[in-house]
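# No letters, just coordinates:
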């Protein structure tokens, strides 16, 4: 187990959505200082933003049994000064300042600072419901699939996934938009990667993993675009997300 794999689930753990998180990853986060720190920062960032927007005093989120103690974000002078202002107009601007400061502090640690927006959630549901639909174009040649997608106005890089072979592509509908879905086949089953243009994915998290029904669904940022992944199992999702976000 390594930190890159564990951090894929940091956002879900920060939100308390641990049902779909494998036990070895939960144990790693509990024992690892860096990973438990990231989870705690994400929790405190969410509370800081919510408190600033509402104009309320910042309250620290209780730690989820971390192995190491952390200094509460509420003790930072810049946060206390922001939250004490009661003007809702100022609080909205303060939330943006808090977010920028927190982002700068934890730069280099992949993961979310907030819950995915309704657009990202809906997109993940759309991808899960379309999982398993047949390819419109069948080929094991990445160049051929790239050419097919470019011909439809959806140019995309076909990234090689470990232990999987690209077998085709189709056009899927996500959030009312047509996007390219690349289909891979491997020992675990079928993995589908939908390429979401940056203009459509504005405000989405840079990384997210969750269960939609029984389907493991992930979201990672790559070269400005977002990659929406549906995998046959959790291990396959870890592997695909780690590869695509590299």
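In hand now; what should we look at? Note that the structure is predicted; figures quoted are calculated from it, not measured.

# CA only for contacts and neighbour counts going forward, please
OK.

# And residue 79, how far from residue 43?
Applying C-alpha to C-alpha, to the nearest Å, the value for residue 79 to residue 43 is 15 Å.

# So which of these two has more stuff around it?
residue 43 (25 against 21; other C-alpha atoms under 10 Å).

# Can you report how many residues lie near residue 27?
12.

# and the strand or helix carrying it, what does it pack onto?
Element membership of residue 27, judged by DSSP states H and E, is helix 23-31. With contacts taken as 3 or more C-alpha pairs under 8 Å, 6 or more residues apart in numbering; DSSP states H and E, helix 23-31 sits against helix 3-7, helix 33-54.

# Okay, one more to line up with it:
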């Protein structure tokens, strides 16, 4: 997980929208990775941003020259301290906007990502802080991802992938990845949501699934869906 660097808050208006997107994408790709030395590959960035590898390579080179990214050939891309500051501002904007869209505008949790992507480049810091106050200073977004504080501090729950649990173990849902809106809808249809306690009753390797029970319900959940869920044990 990338370490936060509290300090003076940079102004993302100093960067292009493309630069903002790249910095946020690098931070988000590494957020739930346990290894603090981990890097994101240019291929992973291309997938996240929906652009070609050559476009990513060119942008990474430019952002590295600006002191925002650290690119190690054959190892991947990370954020410099300067880039980290900008990334955290953009992540905070995005997740507060997602929370506002769900709580006050009536969006479903599988609809908010793209809308927040568009809005995050246009809002001012003043509006973001007004939204934060309106929402009661939330610490997580609708998917359970932590919202960085105004000073850049990030408190991530002590969560593990659901797939790490063995049969008989339970956990409370702390985060559900928003990487695939269809998977979010499928989990919502099953009733799997934040703060729901899940128990793994069986692992079904031949069917590539887990048998889960929660709130009086039981179902075989495909491993692909289970991979979107993170829980706190207990």
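That came in fine, so what should we check first? Only a predicted model underlies this, so the values are computations on that prediction, with no experimental measurement involved.

# care to give me the TM-score?
For this chain pair, the superposition-based TM-score is 0.27 by TM-score structural alignment, normalised by the length of structure 2; 112 aligned residues with a C-alpha RMSD of 5.9 Å.

# I'd guess residue 169 of structure 1 is in a strand, am I close?
Yes. Per DSSP: H, G, I helix; E, B strand; the rest coil, residue 169 of structure 1 lies within a strand segment.

# Look up how far residue 120 of structure 1 lies from the nearest residue in space to it that is not next to it in sequence.
The shortest distance from residue 169 of structure 1 to any residue other than its chain neighbours is 4.4 Å, reached at residue 182 (C-alpha to C-alpha, 6 or more residues apart in numbering). As judged by C-alpha to C-alpha, residue 182 of structure 1 and residue 120 of structure 1 stand 19 Å apart.

# Run through the helices of structure 1 in chain order.
3-7, 10-14, 23-31, 33-54, 77-83, 88-105, 118-130, 142-151, 234-245 (DSSP state H).

# neighbour-wise, which of residue 182 and residue 120 of structure 1 wins?
residue 182 (28 against 22).

# In contact with that one, which residues?
Contact analysis of residue 182 of structure 1 by C-alpha atoms under 8 Å, 6 or more residues apart in numbering lists 158, 166, 168, 169, 170, 192, 193, 194.

# Please repeat the previous calculation with a cut-off of 7 Å.
168, 169, 170, 192, 193, 194 (C-alpha atoms under 7 Å, 6 or more residues apart in numbering).

# Any chance of CSV for those, columns distance to residue 3 of structure 1 and neighbour count?
Converted to CSV, the contacts of residue 182 of structure 1 look like this (distance: C-alpha to C-alpha, whole Å; neighbours: other C-alpha atoms under 10 Å):
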residue, distance to residue 3 of structure 1, neighbour count
168, 32, 23
169, 32, 24
170, 34, 20
192, 24, 27
193, 23, 27
194, 25, 24
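
# Specify which member of those residues is nearest to residue 148 of structure 1.
residue 169 (8.5 Å; C-alpha to C-alpha).

# could you measure the closest one against residue 10 of structure 1, distance?
Residue 169 of structure 1 is 30 Å from residue 10 of structure 1, by C-alpha to C-alpha.

# Ok, residue 220 of structure 1 next?
From residue 220 of structure 1 to residue 10 of structure 1 the distance is 13 Å (C-alpha to C-alpha).

# Compare those two (neighbour count), which wins?
A count of neighbours by other C-alpha under 10 Å puts residue 10 above the other of residue 220 of structure 1 and residue 10, at 32 against 26.

# ok, and the closest non-adjacent residue to that one?
Here the residue nearest residue 10 of structure 1, using C-alpha to C-alpha, 6+ apart, is residue 39, at 5.5 Å.

# Tally up the residues packed near the one you found, please.
Counted with other C-alpha under 10 Å, residue 39 of structure 1 comes out at 27.

# residues touching it, list them.
10, 11, 13, 14.

# What spatial separation is found between the first one and residue 80 of structure 1?
Looking back up the chat, that one is residue 10 of structure 1. For residue 10 of structure 1, the distance to residue 80 of structure 1 - C-alpha to C-alpha - is 26 Å.

# What of the second one?
Using C-alpha to C-alpha, residue 11 of structure 1 is found at 25 Å from residue 80 of structure 1.

# Count the residues that sit near residue 132 of structure 2.
By other C-alpha under 10 Å, neighbour count at residue 132 of structure 2 equals 21.

# May I have the secondary structure class of it?
Applying three-state DSSP: residue 132 of structure 2 is helix.

# tell me the helices in structure 2, going along the chain?
17-30, 42-49, 53-65, 81-104, 112-119, 125-134, 181-190, 223-226.

# Same list (those helices) but as JSON lines, adding distance to residue 203 of structure 2.
Shown next, in JSON lines, are the helices of structure 2 (distance: least, C-alpha to C-alpha, whole Å):
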{"stretch": "helix 17-30", "distance to residue 203 of structure 2": "28"}
{"stretch": "helix 42-49", "distance to residue 203 of structure 2": "29"}
{"stretch": "helix 53-65", "distance to residue 203 of structure 2": "38"}
{"stretch": "helix 81-104", "distance to residue 203 of structure 2": "34"}
{"stretch": "helix 112-119", "distance to residue 203 of structure 2": "32"}
{"stretch": "helix 125-134", "distance to residue 203 of structure 2": "41"}
{"stretch": "helix 181-190", "distance to residue 203 of structure 2": "18"}
{"stretch": "helix 223-226", "distance to residue 203 of structure 2": "10"}
